[in-house]
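Enquirer: no sequence on this one, just coordinates:
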């Protein structure tokens, strides 16, 4: 279930910041048509940090409804409070999500033992498949492979989104966690190499605007077709870079608006993509054949 090209879906918003349900439905339909392997709803790219708990649960419910079992839906339910993470994970289970993605607690910088106990508590509280999410560049907290190995023995902790970009971790995680544990990258720029090194998928920002190409590239890498994966990935390289010219999801929401797929809406403290960067990202979109 947790493999292939999984899109870290944006949450479409109107210019007043309200969630645009029609655009969300259309995005889900588009990803089904384009062959995306799974949708991750309300993660970092989905602006989880600025949706309140009711909105968070409602967007998960809507994505599950719109997907209608045509592809798996993974709900972002992490928090820096263990109690809140449990509440959001329960919401996701009730909504019918296929699994949950839980980021390491951010800002409060727990120890490795604290991380172990946090994720163990969520897994024991809610019987749903769960993916760990390690992204120290955002959280100021790096969950070490040894801690992941401790958690991998818990039955419903089934994989990790490893977003450090450190390819040397793939082999170590596989050794510590076993063959059935899903190793998924969260770094678009190194996703091809991650898969070729033994990973099974990506949770991708680039897939928001180039879903078919990302799906084909990841599929080629998974079957070990090095040349074909590189050929497909080459025109995407600019997107992997330029979708992070400002903090995600600022650039990708602008790109989707340029493609006419969502309105120009984002919530403070994030702001609309700055004009000086737009020509560079637009050129990368042209190079990828998107516009």
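Expert: That came through fine. Everything quoted here is computed from the prediction, not taken from an experiment.

Enquirer: use CA for all of it now, contacts and neighbours both
Expert: OK.

Enquirer: My understanding was that residue 257 contacts residue 264; is that so?
Expert: Yes - at 6.0 Å, residue 257 counts as touching residue 264 under the criterion of CA atoms under 8 Å.

Enquirer: between these two, who's got more neighbours?
Expert: residue 264 (20 against 15; other CA atoms under 10 Å).

Enquirer: Would you map the helices across the stretch 101-250 of the chain?
Expert: Here the stretch 101-250 of the chain has its helices, by DSSP state H, counting those that start in this stretch, at 112-125, 136-139, 145-151, 168-177, 191-196, 211-222, 226-233, 237-242, 250-258.

Enquirer: now the ones you listed in JSON lines, with distance to residue 268?
Expert: Listed next are the helices of the stretch 101-250 of the chain as JSON lines, based on distance: least, CA to CA, whole Å:
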{"stretch": "helix 112-125", "distance to residue 268": "29"}
{"stretch": "helix 136-139", "distance to residue 268": "17"}
{"stretch": "helix 145-151", "distance to residue 268": "33"}
{"stretch": "helix 168-177", "distance to residue 268": "35"}
{"stretch": "helix 191-196", "distance to residue 268": "30"}
{"stretch": "helix 211-222", "distance to residue 268": "27"}
{"stretch": "helix 226-233", "distance to residue 268": "33"}
{"stretch": "helix 237-242", "distance to residue 268": "21"}
{"stretch": "helix 250-258", "distance to residue 268": "11"}
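
Enquirer: Return the residues in contact with residue 215.
Expert: Residue 215 is in contact with 4-5, 35-37, 207, counting by CA atoms under 8 Å, 6 or more residues apart in numbering.

Enquirer: want to compare, so here's the second one:
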């Protein structure tokens, strides 16, 4: 098993002037490690990579690698709209000390499955790092389908897939037909279903503000296979997961969740806009109720 436990795609905290707040970024990293996550993902969509300059992204890799200091795994998100930029960002991650990569399809270009396989394998050949695929057709416009998987599964560096399509039929397909590619939870509200099909890792945005709780949930489901307790925990989580995944303000809600836990989150960058007061009030109630429900089950 290459990936096991919680891999948090950490937020990027911005100061009031809109620049990355590096002191707070260090706190974000340390708090995740203190709460037992297995890995930290730098440069994921939860980190607003698309709103950062190339220089900022590379600086993040270097800073995070030094701060993590091999205490947990450093995974780098390396997607970009241009294929050559993907390679450049990937090599910058290697140079910074990343131990693995999270790779999605380049958005907008809509490559065929064969073309996408060529792209992913080019990154694998160039970096020689284990890759977790990121299947999210809702963002990229293309799916990592069976033709694609049949090609890339032959490469041992293609180690896992974060499945974020929302299509439950993909879970048995991936588990049964592509056993060399580990299944990683890619939908916040689908952890129970993923675990039933063998997932041992969760790329978990919720861990930005509930890290310890998410670590315990994945341990209960992934290691202990305690699905009775797991169902209770996921029932407690579901109102929050629904608000995150279906509310249309995912990043704003994640950062607000950090603020609710006494962890600085900061604003989102354009084109996203801050939450309005009504959503803040709604999320305050949901997060407080979730915290209480989880504590009653876990403690």
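Expert: Great, that's in hand. Predicted, not measured: the structure shown is a model, and the values here were computed from it.

Enquirer: Excluding residues flanking it in the chain, which one is nearest residue 113 of structure 2?
Expert: Setting aside the residues directly before and after it, residue 113 of structure 2 is nearest to residue 148 in space (CA to CA, 6 or more residues apart in numbering), at 4.8 Å.

Enquirer: could you list every residue that touches residue 139 of structure 2?
Expert: Going by CA under 8 Å, 6+ apart, the list of residues near residue 139 of structure 2 reads residue 107.

Enquirer: any idea how far residue 221 of structure 1 is from the equivalent of it over in structure 1?
Expert: Aligned by TM-score structural alignment, residue 139 of structure 2 pairs with residue 138 of structure 1. The gap separating residue 138 of structure 1 from residue 221 of structure 1 is 27 Å, by CA to CA, to the nearest Å.

Enquirer: All the strands of structure 1, residue numbers only.
Expert: Listed in chain order, the strands of structure 1 (DSSP state E) span 4-8, 38-41, 73-76, 99-103, 130-134, 157-162, 182-185, 201-204.

Enquirer: Please work out which of those strands is packed deepest.
Expert: strand 73-76 (a mean of 30; mean count of other CA atoms under 10 Å).

Enquirer: Report the mean deviation for it after fitting onto structure 2.
Expert: Strand 73-76 of structure 1, aligned to structure 2 and superposed, deviates on average by 0.7 Å (mean CA distance after the TM-score superposition for structure 1).

Enquirer: Quick check, residue 248 of structure 1 in contact with residue 43.
Expert: No - in this structure, residue 248 of structure 1 is not within contact of residue 43 by CA under 8 Å, at 11.0 Å.

Enquirer: Have a look at these two and say which one is more surrounded.
Expert: It is residue 43, of residue 248 of structure 1 and residue 43, that has more neighbours when counted by other CA under 10 Å, with 23 against 17.

Enquirer: and of the strands of structure 1, who's closest to residue 232 of structure 1?
Expert: strand 4-8 (13.5 Å; CA to CA).

Enquirer: ok, residues contacting that closest one?
Expert: 36-46, 200-208, 211, 214-215, 218-219, 222.

Enquirer: 7 Å instead, please
Expert: Outside of strand 4-8 of structure 1, the residues within contact range by CA atoms under 7 Å, 6 or more residues apart in numbering are 36-41, 43, 45, 200-205, 207-208, 214-215, 218-219.

Enquirer: quick one: it aligns where in structure 2?
Expert: Using TM-score structural alignment, strand 4-8 of structure 1 pairs with 5-9 in structure 2.

Enquirer: That stretch: average distance to aligned residues in structure 1?
Expert: Relative to structure 1, stretch 5-9 of structure 2 is 1.4 Å off (mean CA distance after the TM-score superposition for structure 1).

Enquirer: With stretch 233-241 of structure 2 instead?
Expert: So stretch 233-241 of structure 2 averages 1.9 Å relative to structure 1 (mean CA distance after the TM-score superposition for structure 1).
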